[in-house]
Structure formats: structure tokens, C-alpha cells
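J.: below are the sequence and a predicted model for it; my questions follow.
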Amino acid sequence: MSYALSGLASRKRSGSEDSWSSSEGRDASMLNVETAGIVATSRSGASTTSTASDEGVVLEASRHNTAEKPPNNKEKGRRRKSVQIIIEESGKKGRYTLTADDPEFQDIVRSSIEREASKLSGKSRNRFRDLVFTRQFTTFDRQNPRGAHSPFYGFFTLFWLAMALLLVKIAANNWRNQGSVFGRAEILHLMVDRDLMVMILTDGGMAFSTVFGLVLQRAIARGYLTWGGAGWIIQSLWEVFFVVSVISVSFYREWSWTHTVFIVLHVFVLLMKQHSYSFYNGYLSRVYRRRKLLEQKLEQLEEMEAQETPGDTSPTPPTEEAISATGMDGASPSTKLHHRRSIGPKYSTNFSKEQSEIATMAKAIEAREPLNAEQIQAFTRGLETEITILDEELRGKCTTTGNCYPNNLTLPNFIDWTCLPTLVYELEYPRQDHINWWYVAEKAAATLGVIWIMIIISQAYIYPVVIEVVRQKEAGLTLDQRWKELPWVVSDMLFPLLLEQLLAWYVIWECLLNVLAELTRFADRGFYGDWWNSVSWDQYARDWNRPVHNFLLRHVYHSSISAFHLSKMGATFVTFLLSAVVHELLMFCLFKKVRGYLFALQLSQIPLAALSKTRVMRGRDTLGNIIFWVGLFIGPSLITGLYLIV
């Protein structure tokens, strides 16, 4: 059974954008709605209504959702008569919280909101893709109703029980062989014996230096620079300097791999945060300048006197199509706001080169060409409508005008953004009402505990293999002799590296990001999807790391299309290429040599993703999932073995 959102009605504007905000996660369980109710209609035509006033959003069931995958035979046979929906007061006048635990309902509501937002904003090649942030929990979070009642919850318990027994086994072997349950703890000594404070100070200085983006944006907002001129060039050069200088410090200090991994990963996180903050605010600065220019033109137009008969040089009056498109037919700008696209580029500030109705009006006003009363009235309505459109763009996701551009360019806002567990900058995000400190303590303890487990597994099963390969190289074994050892090295690290990969993912995307989200009251916990069910590599790339995926989607994929006019295929290739370069750079920092193994395997995901869409693989989800897990199982140990041996 599938649903389609047939309409969004009676949204309260009161100077604010829709409060439906969101990332592309699929597991939303709570939505902030400015409407008062929901009407759910079943296939049979009967309806269940929950309303608090006459306003509402209509959710209509259809035979299938054309934007989604058609239901399979099992889904067709499973027809539910109702879906439980809870609507609670949010504490703010006219706003309510909708809660629905049903996964199908959540998926369809999110996709419907995104489609509606796409219709409202037009289907032009926007500079920035509009993401939607909603209230939701991660899959393995105990707060998630779906996770707590999952039929596979017992396997989650079994996994951690197995981890506990594994640690007991390792401790017993260490006690028997070395007289200590901790063994020699070489990895722990690598982490704490040398340059620990230097690394912490470097990390702090690195985070503090990101305030450069705030300083630059404030200078642009005050008119000292323009983003379209020198602004974006200065920011880009700073980002290059930022990455190169931090990586150079790690090389100069000859840090161990533990320090290097932490610093390099954090430098790229801060790089993406700076880029998103600066380029989005830079775009808004151009919108802000355009609005100011149009306001100036509107003031000039008000000072002009209407001519009874236009001269020969007067501009041609707007056509009926232009009047209808720009809201000049007598209707108020707010009425036409969501039934049209902006008459010109929202960020253009050069009316002499711009080809649009607004540019024509601006040039006519600037030239002081004689206009009759009808033309002045039409020009006034067109300019006011365009200014209203730009006001909405500057407001973004803000539910109040207090944080819209340029009011958001403050140090508290920047610090708050730096701490948020997202890489895509927005003016406002859905927030929780309070912090659950017991939850913070629970997740913080889990973070430290999982890191400790990873250290013990690395010490027991990975470190000895690495040391043996290094010893063989130092002993003078030829490359041919070392090649013969590759299969054994790969087999020895298969299970430990797969386990480390799973634990590293869990500690970052389930534990650490949830700690940051709780401390910042960040409500959208859609940090990952069910990537373990992936049937193709492009699905895995979308689901296993949603924050980075959203960043690449907005600032690489869609920016490549809008700024460089690439095709979708070209933008996809550029996105994978950039990801491959960054992964190979991490390998270079770790092994101090360039081999390109990881770079090649990253790019191989493009043909593999294309293969999954062919007739041979289409519909064979089990086979696709097997191929995915085989690659995830063998890939890390194969790559590590290649970099160690060659």
C-alpha cells in the first residue's frame, strides 16, 4: 500500500518560510507543520481526519506512487486499513508536531514534501539544491520506535555479546602469554606517548582558524568585497592553504598513523563546513545585493512622473504573458509568489547583461525613459513581486526573520554551526526543546567503549600482521617474494578489518554524531540509511554517510550542473572523482606514498553502479546485496595489503 501527498494547503506565511526543513534521510518520525491537521484518505474512499482547526494538509492514498518504486507482490497483498498519526501542540501558536511511526508513511511524506518544494521553487538549475531537514532518529538509537521493535533486534544484542566474549578471549590470551590482560598495548602507546598535546593544540588552532570564513562574509555583507568578484577566489585559496598547511604539519612532526587519521579526517570535515558556510552565504550576499538594487530602482520609479503619451523611445509595455508571469495582473505579489519562477536569476546583479523582464524594467528606469501610468503601475508590481521572491530566498528555512541573511553572520551563529553534526549550511534547523544529559552520558560512554574495543582488536589481530610485513621489507625480501605473501596478508586481515570498519562506522555515525546532535539539540538524526541492505554501490554511497552525501549533492553535483553547465552524467563523474582524490590523499598521508589503488577502486564504483541498473541485475536484489558485501568484505584488506607490500 502506498500513499501520495496530493496537496499542501493553507500554509501560514507571516513572513516566514515553511518550517518543513530536511536532509534526504528516509526515517523521519516527526515533522514540524505550520498547518493544523491532516486528512488521510484510504483506497476505499473512507477518510480519517485529525484536525485542530479548519486548516490542513491532505494526504491521499493512490494505487501507486509514480515517483517511488512500484510495490511488489507481497506489498500488494498487505493492505492496511489505517495508519496511526499523532498530532501534538509544539508550544508555538499555530504550529503542531506530527508523529507517525509507519515507515511507508514517513517515506512518502518526505518524498512528497521534496516534490512540493521543487514545484514551488521551480525546476530551474538552482545554485543550491534545497534540502529538507526533519525530526528523526538513527536506526540503532533506542529512542527510535522502529529500532526498538525491529524483528532483527536480537541480532544487535548478539553482536555486542560476541564483542564482549571476544574481548574476554583476547584478555585471557594476553594474560597467559604476557602476564597482563592488556598485552604490550603498542597502539595505545602510539596514541598517547608522543605529540598528544601537540596534536590537540593543532586541532584547536585548526578549528579556530575557520573563523576566517565569517570575517570574509561580514566584509562582503558590508560591501568591502563582492562574492562574485574576489570573494569566492579568496575563500577558495584559503581552503587550499588550510588543507595543505595542516597536512604539512602532520608530515613535519612525523606523526603516527593514529594522529594522522584523526587530523586528516577532521581537516576535511572542517573544510566541508567552511565551504558550505561560505558559498551559501556568498550566494545569499548576491541575492541581498540584487534586492537592494531593485529597491533602489523602485524608489527611482516612485519619483518618476507618468507621461500622458509615451515618447518614441519608451519601452514596449509588458505583454500579457509577462504580466501574468510576474503577478502584474492586479493580484498581490504573495498570491502569485508560488505560481511562478523568478523573472531573472536570483543572484544576478548585472542588469546590463541579464536577459529578463526585470532587467528590461531596471534599464528603462535607469535611463529615465518616459513611462505612462499603466507602465509605471506594471513596473511597480513586477519589482515588488521580485523583491518578495528575494526576501523569501534570504529567509531560507527561518521561521522568524531574526536569523535571515545578513543577520546570521554572527559569532554565536558560526560557533553553533561549527558544532552541528551536519555539513550542509542552512539558516535554521529543526531543534529539540531540551538536552537529555543521561542520553549524552550514555552515548559518550558508548563512544569511548567502542574506541577501546577497536584498539584491542587492532592490537591483537592487525598490528602483528603489519609488523611482519614491515619486517619482511626491512629484511630485504624482493617484491616478487612479497607478492607471494599478499594472499596470506589479505586473508589474515579479512575479518579484523571488516569488524573494524563496522565499529568505526558505528562509533562515528551512531555514537559521536548523536552526542553532538543531543548537545546542540539538533533534531534531524538521519546520519545514515540502511546501507547494509544495499544492492548497488551508488545506493551504498547515498546511505552509509548521509552528511557527506548531502554535501557532495549540493556543493559538487548540483553546483557542477548550475555553475559549469555539466550534464548529470558529467556531474556524477566529477563527484566520484573528487571523492576518489580525497580517499587517495588519506592513503598518501598514512603510507607516505602514492599508488592509486584506492583511487582506482573508488572510480570503479561508477561502472559497477551502471551494471546494477542493467537488465542482468535489475530485480535481483539478493545477488546485488551479495556482490556488495563481497566487495565490502575483501576491499579493505586487499587495499591495506597492497599499500603495505608494494
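T.: Happy to help now that I have it. Residues are numbered from 1 along each chain as shown.
J.: switch to C-alpha atoms for all contacts and neighbour counts from now on
T.: Noted.
J.: which residue ranges of the chain form strands?
T.: With DSSP state E as the criterion, the chain has strands at 2-8, 28-33, 37-41, 47-51, 57-62, 86-89, 96-99, 135-136.
J.: among those strands, which is the most enclosed?
T.: Comparing the strands of the chain by mean neighbour count (mean count of other CA atoms under 10 Å), strand 135-136 ranks first with a mean of 25.
J.: which other helices and strands does that strand contact?
T.: strand 28-33 (3 or more CA pairs under 8 Å, 6 or more residues apart in numbering; DSSP states H and E).
J.: just the angle between the strand it packs on and strand 57-62, please?
T.: 140 degrees (axes from the mean of the first three to the mean of the last three CA atoms, to 10 degrees).
J.: distance from the chain centre to strand 28-33, please.
T.: 18 Å (CA atoms, centre = their mean, to the nearest Å).
J.: one more: stretch 558-576?
T.: Distance of stretch 558-576 from the chain centroid (CA atoms, centre = their mean) equals 17 Å.
J.: about what we covered before: next, format the strands of the chain as CSV and append distance to Ala571.
T.: CSV is the format used below for these (distance: least, CA to CA, whole Å):
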stretch, distance to Ala571
strand 2-8, 30
strand 28-33, 28
strand 37-41, 39
strand 47-51, 44
strand 57-62, 34
strand 86-89, 41
strand 96-99, 36
strand 135-136, 30
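J.: the helices in the stretch 401-550 of the chain, which residues?
T.: 411-419, 437-457, 463-474, 479-505, 513-520, 537-543, 546-552 (DSSP state H, counting those that start in this stretch).
J.: put this beside the first:
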Amino acid sequence: MAHTNGSTYTNFSSLNGHPGLSDEGLRSRRGDSHLKPEFPHHIDEDALSSGRSTPLPQDAPPSMKSIHQAKKQKRRKLFPTVDYEERVSHFDPQSKHHDFRGFFALFWVGLFIMVLTTGARNIKETGRVFRTSIFSLFTDDIQGLAVSDLLMVASTSLTLPLHKMWRARSFGVGWGNGGYICQYILQLVWLTMWIYWPFARGWVWTHQVFFTLHTLVLLMKMHSYAFYNGHLCETEKKLHQLDKNTLSTEPKSDTALREVLAYELTSPTGLTQYPRNLTWSNYLDYLLCPTLCYEIEYPRTPRVRWNIVAEKAAAVFGCVFLLTLTSEEFIAPVMRDATARLQEQHTVLDALLVLGESINSLLFPFMVSFLLVFLVIFEYVLGAFAEITRFADRRFYSYVTHDVPLPRVFSSSSYFS
């Protein structure tokens, strides 16, 4: 995913080449005014319709007409965005990047040889193909882990009804005058509760690692959904405020602001706009989409290829097996041996030599584990969910190489500072 670099805007200032395009800055230019945007009595429906939605009524307010026109435009958004494109992974057979295809095949050949030699050695030493001490951890309280994870995912859905409440300004509280603070408090309480949960349950370390990582992912998803929609809520509010202008003339700055705000409320493809995205189906789709950055709409593939889903799922289990095998055979024994040897040392120099030898023995297994973790997350798990949801942008590892989602996920609150 390509990152569109952009500064953080406060009070909608410095928008699209209009320096100081805030409410105060725009309305201070009293000398620049022209007729308020009007439409002829006999409106051409093609002019008001994008061809993909119902034409607007004749008496539609200017804000609705601006949104309708904005669906046909392409420009830079106010919110720091991620440009989602329909493209395949570098590891996909259809990718144009063939330079490291041979190295990729060699990597898997090397792992296959590692499995064969490890199995042969274990048969000779223990009479069994593989050790099972770590494998046995996966089945420990697996039902409790599944139920807890499902409840954690379901608890994030509080964000949607809360946002609808902020938008309706229930109890006089909107997003910009206290709603985002309540969202911060909710996220803090939510994070504290679910981070504590695996330790309170006394789960084994494999369950704790999985649950904690999933907690952090859901926290970022929840934050992005809440604050991006909060930004759109304030944008809609400002746009409707422009409709209250009853003067026969309107400053040019107001017209420019109306166009910018209308475009901000529309999806990149122009097929929908805020607040039509505030549905349970849209939220569930976002939870399943392999991205941390919420967008009203994402590019989609024409259909789900279930053979690819099966292939990705099999690859996930294969990588988990290889990760467990690497830990079981090449990491855990070194750690146990180092612990025993360190207890026998009486000088600092001897202890440092044991540490150096152990670290040297762990370098290659850790490198293999890192590569496998990268593959299982950014290529196979996310690839499977992308195929199921028809999410078209498969360049997931841009998150790591270009740090794409962090500005969007963590700096969104600055719009209301």
C-alpha cells in the first residue's frame, strides 16, 4: 500500500493549496464573494448523478449537491490516507517481481532438508520423529482461548453505537466536544481488561502471545475506525453549517470549503459516502479486512478464489509447524543448556563465554523464525483474509517496510486538539 504523505490538519486549515482555509480564515475574506451555488430550475439528471446512484431531488440542499459532485473527483484527502490499489503480493506467481523467486524456492528447499534431517536424528535418538513438548501447549484450554478471543472481538463493536450517539449529539455531547475523550477512556479500559485477561486465566505462553498480539491489532483497528469516523462526523457538521447561510451571495472561500468537505465525506471510488458506512455489515467487513486503517470503501477483486483460500490456510499450518519445530529443536535445547551451564560458572568471564556461545547458536534459528513469522502473517494469514473479503491490495508488508499505517492510526486525534 502506498502511503500518501500529508501533514496533520487542525480546524481544516491549509487544505488543498488553500492556506489558512479554516472557518475563520475563509470568512475573513469578505471582499471575495460571488453568487451562492445555484442550480437551474430544470436540472440535468446526468449532471447531478454519477450514474451509479439515485439522482438528487430538485430541492436538495447545497451540501448534498456538493457531495454528489465530489463523487466524480479525485483529490487529496484532509485525513492522512493510505492509497489502496488493486495489486498482488511480491510472492504471488502473477507478480512482476521475479528477481528473488529462486531464493524463495531455495529457502523452502532448505527448510525441507532441515525437517528431514531433524526427523532422522530424532528417530535415531528417541525413536520418535518429532519432539512434542511445545506442540502439546497448543491444545491447553483451547476452548477457553477461542471463547475469550470471540468475546474480545465482539467487545470492539461498542465503537459503532457510540459513534452514532456522538453523531446524534445525544445528551448534548458530540465527537468534537467530548466524544473523542470518551473514546480514549473506552480504549484504555478495554486494553487494560484484555491485556490482564490471559494472565488472570493462567494460560501457557503460546496462548498469551497470540492473545496479546490480537489484542493490540484490535485496539488499532478500533482506534482507526472511531477517529476516522469522528473526523468525518465533524466534517459533515461543518458542511451542514454552510447550508444555514441564507444570504444571496456566498464568499468564494465558503464555496471552496464546501467542495473540500464534500469530497472528504465520499469514498475513494465515489460509490458511497459518510454516514452510509455506519452499518454493522461495514464494521464486520472492516474487522475481517487485512488492514489497520479504516476507509469507507476498499478496492475489491471480482470474486473469492476458494482454492487460494485453501492454499493460504495450508501454508499457515505449515509455517506454524516449522516455527514450532525450529523452537523445539534449535532454540529450546540451547536455552535449557545455557541455563544449566550458567549455574555452574563461578567467574564473570566464564559466564560471558557461555552467553556468547549460546547467542551464536541462536542466531540462525532466530533468523529462520523471523522469516517464517513474516511469511505466516503478512503473506498467508492476511492473504487468506484478503481473499475471503475480496480485498484487492495485497502488499501487506508495506506496513513493515514503509511504516504505512502509523500516521493514520495514531495521529488522528490531532484534528480535535
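T.: Looks like it came in fine. No experiment lies behind these values; they were computed from the predicted model shown.
J.: where does the TM-score land?
T.: Remark: TM-score between the superposed chains equals 0.77 [TM-score structural alignment, normalised by the length of structure 2]; 349 aligned residues with a CA RMSD of 2.7 Å.
J.: okay, now the aligned partner of Glu357 of structure 2 in structure 1: neighbour count?
T.: Per TM-score structural alignment, the equivalent position to Glu357 of structure 2 in structure 1 is Trp488. The criterion is other CA atoms under 10 Å. On that basis, Trp488 of structure 1 has 13 neighbouring residues.
J.: could you do the one 4 residues further on as well?
T.: Residues lying near Asp492 of structure 1 (other CA under 10 Å) number 16.
J.: ok, now Gln273 of structure 2?
T.: 23.
J.: residues in contact with the closest residue to it other than its chain neighbours?
T.: Leaving aside its sequence neighbours, Gln273 of structure 2 sits nearest to Thr266 (CA to CA, 6 or more residues apart in numbering; 4.1 Å). Applying CA atoms under 8 Å, 6 or more residues apart in numbering to Thr266 of structure 2 gives the contacts 67, 70-71, 272-274, 296.
J.: mind putting the residues you listed in JSON lines, distance to Ala168 of structure 2 included?
T.: Putting the contacts of Thr266 of structure 2 into JSON lines (distance: CA to CA, whole Å) gives the following:
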{"residue": "Ile67", "distance to Ala168 of structure 2": "20"}
{"residue": "Ala70", "distance to Ala168 of structure 2": "24"}
{"residue": "Lys71", "distance to Ala168 of structure 2": "25"}
{"residue": "Thr272", "distance to Ala168 of structure 2": "20"}
{"residue": "Gln273", "distance to Ala168 of structure 2": "17"}
{"residue": "Tyr274", "distance to Ala168 of structure 2": "14"}
{"residue": "Ile296", "distance to Ala168 of structure 2": "19"}
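J.: PyMOL command to pick out the buried ones of the residues you listed?
T.: Selection of buried members from the contacts of Thr266 of structure 2 for PyMOL, criterion 16 or more other CA atoms under 10 Å:
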select buried, resi 67+70+71+272+273+274+296
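J.: ok, the contacts of Thr266 of structure 2 in structure 1: which stay?
T.: Retained in structure 1 (both residues aligned by TM-score structural alignment, their matches' CA atoms under 8 Å) from the contacts of Thr266 of structure 2: 272-274, 296.
J.: what residue of structure 1 takes the place of Val373 of structure 2?
T.: With TM-score structural alignment as the criterion, Val373 of structure 2 matches Ala504.
J.: make that Leu232 of structure 2, sorry
T.: Aligned partner of Leu232 of structure 2 by TM-score structural alignment: Leu284.
J.: near its match, how many other residues are there?
T.: 24.
J.: from what I can see it touches Asp391, true?
T.: No: counting by CA atoms under 8 Å, Leu284 of structure 1 sits too far from Asp391 to count as a contact (10.3 Å).
J.: hang on, the earlier thing: relative to Phe133 of structure 1, how far out is the match of Leu232 of structure 2?
T.: 19 Å (CA to CA, to the nearest Å).
J.: and if you look at Ala172 of structure 1?
T.: In terms of CA to CA, Ala172 of structure 1 sits 48 Å off from Phe133 of structure 1.
J.: more neighbours, those two?
T.: Ranked by neighbour count (other CA under 10 Å), Ala172 of structure 1 and Phe133 place Phe133 first, with 26 against 17.
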